[in-house]
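Chemist: Need coordinates for the following:
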Amino acid sequence: MERRYNFNAGPSALPQDVLNHAQAELLNYQQQGMSIMEFSHRSKEYQKIHDGANELLRELLQIPDDYEVLFLQGGASLQFSMIPMNFLQTGQQGNYFLTGSWSQKALKEAQKLGDTYVGGSSEQDDFKRIPELDTLQYSNKDAYVHLTSNNTIHGTQWKEFPKHNHSPIIADMSSDILSRSLPIDQFGLIYAGAQKNLGPAGVTVVILKKDMLKNIPNQLPTMLDYRTHVDKKSLYNTPPSFAIYMLSLVLEWTKTKGGIKEIEKMNAEKTKLLYDTIDSSKGFYSGTAETASRSSMNVTFNLPGKELEELFLHEAAEEGFVGLKGHRSVGGCRASIYNAVPLESVRALSDFMQTFHHKHNI
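Modeler: The predicted model follows:
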């Protein structure tokens, strides 16, 4: 069967080379007579994978030595709770910048655990843009500042990050980590569910500045305390070993592609092609995000009318395109063009969009 054009928002496309590699080793990992899913997480075979993934992620993202790298479970959604549990103390506030559904959910969890406020938001504009840096508000009571770097539902992305020296910046980078160069040292903590650019669902990466650990209270449940996972190198309990194995293969693939700089170039080419297709349609396709805030990972757009939109999705599915329906909360269309989505798939989508436009233009 031919593979489809996968534009799913998450879980999303994985590199073909990675899938082939995993398939070849699935039943017999490195001639050991067992699947990697069957190895003990205390075995030397798995330990090599675990350590290698950590080291390669550090290399690719140029993570400084004063940061820890953790492989956790529970997705980014568990981090919504762990962050305030570990860092939001009495007398402090969590400062949240709202740019979409995921930042709203992070705020909602923090509100259950301590004092919070919204230091910046684009909700009044239906989250079609990222707030301007000079409009963001801070307080000397900030325990941390939280943002979501890329917004999968609304198709917006922070192009530049706030620089704030008084409290650590924490970022949910689930949907754009590994897609571009990052100023790691601007952040106190970065977290990312793997199922966009890092691998399959099941593992969450946390990049944590070591200085943050001194702020953690002692009464936390063991599994919800970052120090537990730092002390045990993410091996306090059985980790999602197969997901981490797949993560390691994706990191190796990223390196063979030339690392982050080359990946960023490829992503820029895909992004330009798709947005040019939208912009040149003279309103037949209309992007939902303001131009300056457009995401390079999730391209959101509408067609003139719901009936035409449904026809577009139907005909696209018949041509082998998957995942183009917008999030249920906003409707419309969305093409998620993460690292593993090849340029050829984006070209095929662009061609289909132009053909559909010419066929149905009113």
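Chemist: C-alpha only now, for contacts and for neighbours.
Modeler: OK.
Chemist: Mind jotting down where the strands sit in the stretch 201-350 of the chain?
Modeler: 204-209, 286-287, 298-302, 321-322, 333-336 (DSSP state E, counting those that start in this stretch).
Chemist: Could you dump these into a markdown table with distance to residue 67 and mean neighbour count added?
Modeler: Below are these laid out as a markdown table (distance: least, CA to CA, whole Å; neighbours: other CA atoms under 10 Å):
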| stretch | distance to residue 67 | mean neighbour count |
| --- | --- | --- |
| strand 204-209 | 4 | 23 |
| strand 286-287 | 38 | 20 |
| strand 298-302 | 29 | 25 |
| strand 321-322 | 38 | 19 |
| strand 333-336 | 30 | 25 |
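Chemist: Serialize these to JSON lines and add fields for distance to residue 219.
Modeler: Formatted as JSON lines, those follow (distance: least, CA to CA, whole Å):
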{"stretch": "strand 204-209", "distance to residue 219": "20"}
{"stretch": "strand 286-287", "distance to residue 219": "48"}
{"stretch": "strand 298-302", "distance to residue 219": "40"}
{"stretch": "strand 321-322", "distance to residue 219": "46"}
{"stretch": "strand 333-336", "distance to residue 219": "41"}
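Chemist: Here is the second sequence; please produce its structure so I can put it next to the first one:
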Amino acid sequence: MHKKHNFGAGPCILPPSVMEQAARAVINWRGMGLSILEVSHRSPEFEDVVLKTQLLVRELLAVPDHYSILFLQGGASTQFAMVAMNFLDTGKKAAYLDTGYFAQKAIKEARLFGEVDVFASSGDKDYTYIPVDFNYDKQVAYLHCTSNNTIEGTEMFDFPKGGAPLICDMSSDIFSREINITDFDLIYAGAQKNMGPAGMTLVIAKNEFINQAKKEIPSMMDYQIFRDNMSMYNTPPVFSIYVAMLNLLWLKDQGGVSGIEQKNIAKAKLLYAEIDRNPLFHGTADVEHRSRMNVTFLAVNKEVEAGFLKFAADQGIVGIKGYRTVGGFRASLYNALPLSSVEILVDAMATFEKEYSGKIALELE
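Modeler: Here you go, the predicted model:
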């Protein structure tokens, strides 16, 4: 079967070589006569996988030694509550930057555990930009932001520095660009955008910050317990961690994060250029805050939207339909998506424009 051009927002596209290795491991892993799906998570072979995956994260993102790398479960949605449960103390507020749907979900969960100050929001313009001119109380327990907004198509390229501890949801752009880990006290990210299959959640946290967490919380929500148990307090998501390791090895072969960032810039530049050129489409996010990972755009009318969705599907292009509450289009350009797939999409947009313009011309005659 011909492989589709997968622009889906998540689960992410994975490199063919990673899929092939993972498929072989499902049948017989390392010649053990066991599937990776049934191997003991306490076996030395799998403990080696956890260690290698942690080391790859540390190497690829230049994570300093005084930060811990944890593999948890429950996705970013569990982190929305876990962050507040650990760090939102009675008598202190938490500061949240509201940049869209998932930031709002994080705010909702945090309010279950304490007072939340939404110190800036882009809701006044349908989340088409990232607030940059803001002030917040530096005495808050922490400041929370979302680096990339998958639904709205905006991305943060600068982060607040100094003041309160900074926590960031990087679910959809982790490993897609270089970041300075020391700017953050805690980063969390669902694996299913750029790291691997759904089921694992990456947390990178400063040890000093973890040590400040509240003590009387459920064990499964306690960062300290997972740190002290090498992410294996309970049965970890074995397959997800294994495929993440394969994917990070692939990323290393691509020139690491700096290498893949240049490829991601090229892909986004090509697609945005066609959106800006083509009279049938227009972008939704402010130009300076356009996401490199999730490109959102609209058609000039519903006829064009429906027509292009069908036209694209006929070209093997899938996953470009916009989020259900937004409509339009969303093309996700995650690490493993090749430039050739973006070129196919851009060619389809240009071809569709010519055919649609010709049809309108005939109707006017």
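Chemist: Quick TM-score on the pair, please.
Modeler: The TM-score (TM-score structural alignment, normalised by the length of the first structure) is 0.97; 358 aligned residues with a CA RMSD of 0.9 Å.
Chemist: out of the strands of the stretch 201-350 of the first structure, which comes closest to residue 29 of the first structure?
Modeler: strand 204-209 (23.6 Å; CA to CA).
Chemist: Where in the second structure does that closest one fall?
Modeler: The alignment of strand 204-209 of the first structure onto the second structure (TM-score structural alignment) spans residues 201-206.
Chemist: So which residues make contact with that stretch?
Modeler: 66-76, 184-191 (CA atoms under 8 Å, 6 or more residues apart in numbering).
Chemist: mean offset of it relative to the first structure (after superposition)
Modeler: The superposed stretch 201-206 of the second structure is, by mean CA distance after the TM-score superposition for the first structure, a mean 0.3 Å from where its aligned residues fall in the first structure.
Chemist: Need the three-state assignment for residue 52 of the first structure.
Modeler: When classified by DSSP: H, G, I helix; E, B strand; the rest coil, residue 52 of the first structure comes out as helix.
Chemist: residues near it, how many?
Modeler: 16 (other CA atoms under 10 Å).
Chemist: Look up how far residue 58 of the first structure lies from it.
Modeler: 10 Å (CA to CA, to the nearest Å).
Chemist: what do we get in the second structure for residue 346 of the first structure?
Modeler: Per TM-score structural alignment, the equivalent position to residue 346 of the first structure in the second structure is residue 342.
Chemist: go on, residue 289 of the first structure?
Modeler: Residue 289 of the first structure maps onto residue 285 in the second structure, by TM-score structural alignment.
Chemist: Once you drop chain neighbours, what's closest to its match?
Modeler: Sequence neighbours aside, residue 128 is the residue nearest to residue 285 of the second structure in space, at 4.4 Å (criterion: CA to CA, 6 or more residues apart in numbering).
Chemist: re earlier: would you tell me which of the strands of the stretch 201-350 of the first structure gets closest to residue 310 of the first structure?
Modeler: Comparing the strands of the stretch 201-350 of the first structure by CA to CA, strand 333-336 comes nearest, at 9.5 Å.
Chemist: Provide the aligned range in the second structure for the closest one.
Modeler: Under TM-score structural alignment, strand 333-336 of the first structure corresponds to residues 329-332 of the second structure.
Chemist: To which residue of the first structure is residue 307 of the second structure aligned?
Modeler: Using TM-score structural alignment, residue 307 of the second structure lines up with residue 311 in the first structure.
Chemist: gap between that match and residue 332 of the first structure?
Modeler: Distance, residue 311 of the first structure to residue 332 of the first structure, using CA to CA: 12 Å.
Chemist: With residue 94 of the first structure instead?
Modeler: Taken as CA to CA, the span from residue 94 of the first structure to residue 332 of the first structure is 33 Å.
Chemist: The two: which has the busier surroundings?
Modeler: Neighbours of residue 94 of the first structure and residue 332, each counted by other CA under 10 Å, are more numerous for residue 94; the result is 26 against 22.
Chemist: Excluding chain neighbours, give the residue nearest to that one in space.
Modeler: The nearest residue in space to residue 94 of the first structure (CA to CA, 6+ apart) is residue 116, at 4.4 Å.
Chemist: for that neighbour, what are its contacts?
Modeler: Shown in contact with residue 116 of the first structure (CA under 8 Å, 6+ apart): 93-96, 107, 110.
Chemist: repeat that with 10 Å
Modeler: Applying CA atoms under 10 Å, 6 or more residues apart in numbering, we find residue 116 of the first structure in contact with 84, 88, 92-96, 107-108, 110, 141-143.
Chemist: From these, pick the one nearest residue 239 of the first structure.
Modeler: For the contacts of residue 116 of the first structure, the nearest to residue 239 of the first structure is residue 84 (23.1 Å; CA to CA).
Chemist: Quick check: buried residues in the helix or strand that closest one falls within?
Modeler: Assigned by DSSP states H and E, residue 84 of the first structure falls within helix 75-87. With burial defined by 16 or more other CA atoms under 10 Å, the residues of helix 75-87 of the first structure counted as buried are 75-77, 79-87.
Chemist: thought the match of residue 346 of the first structure was touching residue 320?
Modeler: No - using CA atoms under 10 Å, residue 342 of the second structure makes no contact with residue 320, being 11.5 Å away.
Chemist: which residues do those two both contact?
Modeler: 5-7, 331-332.
Chemist: what's the spacing between the residue nearest to residue 98 of the second structure when sequence neighbours are not counted and residue 266 of the second structure?
Modeler: Spatial nearest neighbour of residue 98 of the second structure, chain neighbours left out: residue 121 (4.5 Å); criterion: CA to CA, 6+ apart. Here residue 121 of the second structure is placed at a distance of 30 Å from residue 266 of the second structure (CA to CA).
Chemist: The two: which is more packed in?
Modeler: Set residue 121 of the second structure next to residue 266 and count neighbours by other CA under 10 Å: residue 121 wins out with 21 against 14.
Chemist: And the more buried one? What does it align with in the first structure?
Modeler: Under the alignment (TM-score structural alignment), residue 121 of the second structure maps onto residue 121.
Chemist: shouldn't that match be in contact with residue 127?
Modeler: Yes - taking CA under 10 Å as the definition, residue 121 of the first structure is a contact partner of residue 127 at 8.0 Å.
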